[in-house]
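[1] Okay, predicted coordinates and the sequence, questions at the end:
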Amino acid sequence: MNIAWKEMKKNKARFLILGSIVFLVSLLTLIISGLANGLSQDNAALIKDLPDGQFYMTKDSDQTYTLSKIDSNVQDKVLAKEKDAAAFSIQMGFVNDSADKQQSVVFVTSTESELFENVKKGEIVLDSSMKDKGIKVGDVLTNNQYSGEFTVKGFVDQKKFSHAPVAFINMEDYKEMYRTEEMQMLFVPGEDSPQTVDGLQAFSKKEFLDTIPSYSAEQMSLNMIVWFLVVISGMLFAIFFYMMNVQKIGLYGILKAIGVKTSALFKMMWTQMLFITVIALSLSIALSQVFNKIAPEGMPFHLTPDTTVKLSIVFLIIGFIGATLSGMQIKKVEPLQAIQQGEV
């Protein structure tokens, strides 16, 4: 332990460079992870906020919710059997505000359920982001496909789908607008394993999210970047400590000759790795949380403590693996041969 501290004091510049690189990589990883989570919420908060359960679509819809149409008889049977279940539909659209300006929304309707907003005919409940467009409670909105008018009855927080604000409307209004009598999906909360329903295919929440093309492609790209940065950090540790070990072959030989065990040399290297990583991670976490607070309101940035802790643990594990792999050469050092080479 003392040797580790003494070496770090002696070679401050080397370890400062490594610490700076780890800090920058970990900060970038946390920020991209926050953006990935923020975009995930902005893309599918409506679905992600639902409890765990099973989604059902028709088998012939080819896993596309817009093509799914649940038979009314099947729907009635499932709803009668599962008291907390709900049938719902999602459809892209728009509303005209009081200035006759079109605002893009996602219309959502459902059977009576605590999982969705229940609104009366002619009423509409919007995502709170619509307040920024100047829409207020009591405003009257119209839609070219609807013969009547919508009265804004309230707002809900963080209800987005496909990066558009959700607009909850009555089921009868939805059927008039989209000329349909069938609902698109069934949702049964709390089911660990799906039940068999004739003509329907079951999806867990994660599986259903993966059927949304924009969601799966977006998250896959961002997650690949995150894990690529994690791998880079591991390679940096391996390369840095490998170069350090090469330069200290003679020193290791002398230490082994006077009775220092190989395990003690590994502990020295792990101590240095842990010290550098903890400091770099602490700084990057602090800055990422500051960014989380000061990020522009329109930026979909959402970095949770859970994500931060998981990534920090991954960085520590990767750093440990990288340092250990680079230290394998320590085991092969022969004292006499290393001493003869001299310390570089």
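    That came through fine.

[2] alpha carbons only for contacts and neighbour counts from here, please
    Fine.

[3] ok, now how distant is I232 from I239?
    Separation of I232 from I239 (C-alpha to C-alpha, to the nearest Å): 10 Å.

[4] Identify each buried residue in stretch 289-306, please.
    289, 292, 300-303 (16 or more other C-alpha atoms under 10 Å).

[5] Output the contacting helices and strands for the longest helix seen in the chain.
    Using DSSP state H, we find that the single longest helix of the chain is helix 12-48. When contacts are defined as 3 or more C-alpha pairs under 8 Å, 6 or more residues apart in numbering; DSSP states H and E, helix 12-48 sits against strand 160-161, strand 164-169, helix 205-210, helix 213-247, helix 262-294, helix 305-326.

[6] ok, 10 Å please
    When contacts are defined as 3 or more C-alpha pairs under 10 Å, 6 or more residues apart in numbering; DSSP states H and E, helix 12-48 sits against helix 2-10, strand 160-161, strand 164-169, helix 205-210, helix 213-247, helix 262-294, helix 305-326.

[7] For N96, find the nearest of the ones you listed.
    With C-alpha to C-alpha as the criterion, N96 lies closest to strand 164-169 of the helices and strands packed on helix 12-48, at 12.6 Å.

[8] And the helix or strand that comes right after the closest one, what does it pack against?
    Following strand 164-169 in sequence order, the next helix or strand is helix 171-178 (DSSP states H and E). Where contact means 3+ C-alpha pairs under 10 Å, 6+ apart, helix 171-178 is packed against strand 86-96, strand 102-110.

[9] another one to put next to it:
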Amino acid sequence: MQLAWKEMRHNWKKYLLVEVIVILMMFMVIFLSGLVKGLGRAVSSSVDNMPADRFILSDDSEKILTVSNLTPDEYTAVQNKYKDKATPIDVQRTYLQKGNKGDKQDVTYFAIDPDGFLSPKVTQGKKLTTEKNTIVLDDDFESTGIEVGDTIEDSASKIKLKVVGFTQDAMYGHIAAAYMSTDTYRAIMKAANPAFQNTVHGAALKGKARGAIAGTKVYTKAAVIKAIPGYQAEQMTITMVEWLLVAITAMIIGIFFFVINLQKEKEYGVLKAIGVPMRRLVGMILCQVITIAASGALIAAALTAGMSAALPATMPFFLEAQQVALVLCAFVAISVLGSLATVARVGKIDPASIIGGDFQ
């Protein structure tokens, strides 16, 4: 360790240069990690935040909430089996507007039982109740000028809805969510389409499934999230780029140490000749690699965390401590593996040829 620090202090300009490169590259990697999580939550946070473990959907739904359709008999069977452990859920993308001349805004309705466990926590106003034609919006709608107490209009049915509260981090398919009672939702759907039937898309379930119900299948929350259209393709693409950048950044450290140690073969030969054991030389190299990689990654993480506080609320960015820690650990591990080429090169140095003057 002491030998490693002495060498780094002596050639501080070279090591500072690679440290700056590591910080910049890892800043980009961690920022991209935040975008991956942010975009993922923009697709799924309304479902991900639900205190549900599983969802009961129709057996032909392909795990997609908006495609599922439970008949009254099927949902009655669900209620009889699970009691208060199951609650209805409907998901419908539509438009709403503030006033007759207001611009139409995309929204995803979540129709729920206000007395059930899916009722969202509110950050402003009051919780959703069974009161007719009331709605709780994601706080993204605040940026459009909508406030608690305002009256908005469902564009399809022209039914007026009173905003009673705001919740946060409720998105579905990159569209802000809105919560209403199942009765209000059915009134809207019947006004827009008189042929609408009183079915539900599915049921959210707490706990484990207990046996099969004809015409239905039980899926985990993770499976339902992955089935949201566009979720997997989006996540896989950006995640692949993220890990590619991690590997490239680690390779940069490996190449740097390989080149810089090529220039020090005489010094390594002399150290071997005077009896410095190979394990000490290996320890020096690994200590330098870990120091550069870990410190650069931690500085980059701190810079990214600081910058995230200044990003606009509408930007899909979310730093998850567990994911950042995984990226940092993987980066340090790959950097150490990349340095093994340097270790192998140093191990092949023959002190006799160095002392004898045969060094090329």
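    Yep, that arrived. Computed from a predicted structure; not experimentally measured.

[10] before we move on, the earlier item: of all the helices and strands packed on helix 12-48 of structure 1, which one is nearest A338 of structure 1?
    Nearest of the helices and strands packed on helix 12-48 of structure 1 to A338 of structure 1, taken as C-alpha to C-alpha: helix 213-247 at 10.6 Å.

[11] which bit of structure 2 covers the closest one?
    Aligned by TM-score structural alignment, helix 213-247 of structure 1 falls on residues 229-263 of structure 2.

[12] now the residue sitting nearest the centre point of structure 1: how far from Q341 of structure 1?
    Central residue of structure 1 (C-alpha atoms, centre = their mean): N37, 3.4 Å from the mean position. Counting by C-alpha to C-alpha, the separation of N37 of structure 1 from Q341 of structure 1 is 52 Å.

[13] among the helices and strands packed on helix 12-48 of structure 1, which is nearest V78 of structure 1?
    So among the helices and strands packed on helix 12-48 of structure 1, helix 205-210 is nearest, using C-alpha to C-alpha, at 18.3 Å.

[14] buried set for that closest one?
    205, 208-210.

[15] what do you get for stretch 222-242 of structure 2?
    Under 16+ other C-alpha under 10 Å, the buried positions of stretch 222-242 of structure 2 are 224-226, 228, 231, 235, 238-239, 242.

[16] And stretch 240-253 of structure 1, by the same measure?
    240-242, 245-246, 248-253.

[17] Stretch 138-148 of structure 1 now?
    Along stretch 138-148 of structure 1, these residues count as buried under the neighbour rule (16+ other C-alpha under 10 Å): 140-143, 146.

[18] Check stretch 282-289 of structure 2 too.
    The neighbour-count criterion (16+ other C-alpha under 10 Å) identifies 282, 284-289 as the buried residues of stretch 282-289 of structure 2.

[19] Can you tell me which of those is nearest L205 of structure 2?
    V289 (49.2 Å).

[20] Trace the closest one over to structure 1, please.
    In structure 1, the residue matched to V289 of structure 2 (TM-score structural alignment) is M273.

[21] who are the neighbours in contact with that match?
    The neighbourhood of M273 of structure 1, defined by C-alpha atoms under 10 Å, 6 or more residues apart in numbering, consists of 4, 15, 18-19, 237, 241, 267, 316, 319-320, 322-324.

[22] make it 7 Å
    Going by C-alpha atoms under 7 Å, 6 or more residues apart in numbering, M273 of structure 1 touches G319.

[23] From V314 of structure 1, how far off is it?
    From M273 of structure 1 to V314 of structure 1 the distance is 14 Å (C-alpha to C-alpha).

[24] do the same with V333 of structure 1
    Distance, V333 of structure 1 to V314 of structure 1, by C-alpha to C-alpha: 30 Å.

[25] same thing with A217 of structure 1?
    Noted for A217 of structure 1: a distance of 24 Å to V314 of structure 1, by C-alpha to C-alpha.

[26] And N11 of structure 1, by the same measure?
    Distance from N11 of structure 1 to V314 of structure 1, by C-alpha to C-alpha: 27 Å.

[27] of the two, who's got more company?
    Each of N11 of structure 1 and V314 has its neighbours counted (other C-alpha atoms under 10 Å); V314 has more, 16 against 11.

[28] corresponding residue for that one in structure 2?
    Under the alignment (TM-score structural alignment), V314 of structure 1 pairs with A330 in structure 2.

[29] same thing with I17 of structure 1?
    That one, I17 of structure 1, aligns with L17 by TM-score structural alignment.

[30] which residues does its match contact?
    Counting by C-alpha under 7 Å, 6+ apart, L17 of structure 2 has no contacts.

[31] One more: F150 of structure 1?
    By C-alpha under 7 Å, 6+ apart, the residues touching F150 of structure 1 are 122-124, 140-142.

[32] Which ones among the residues you listed map onto strands?
    123-124, 140-141 (DSSP state E).

[33] want to throw the helices and strands packed on helix 171-178 of structure 1 into JSON lines with distance to L46 of structure 1 and mean neighbour count?
    Putting these into JSON lines (distance: least, C-alpha to C-alpha, whole Å; neighbours: other C-alpha atoms under 10 Å) gives the following:
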{"stretch": "strand 86-96", "distance to L46 of structure 1": "10", "mean neighbour count": "20"}
{"stretch": "strand 102-110", "distance to L46 of structure 1": "10", "mean neighbour count": "21"}
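
[34] how about those, which one is nearest D71 of structure 1?
    strand 86-96 (10.9 Å).
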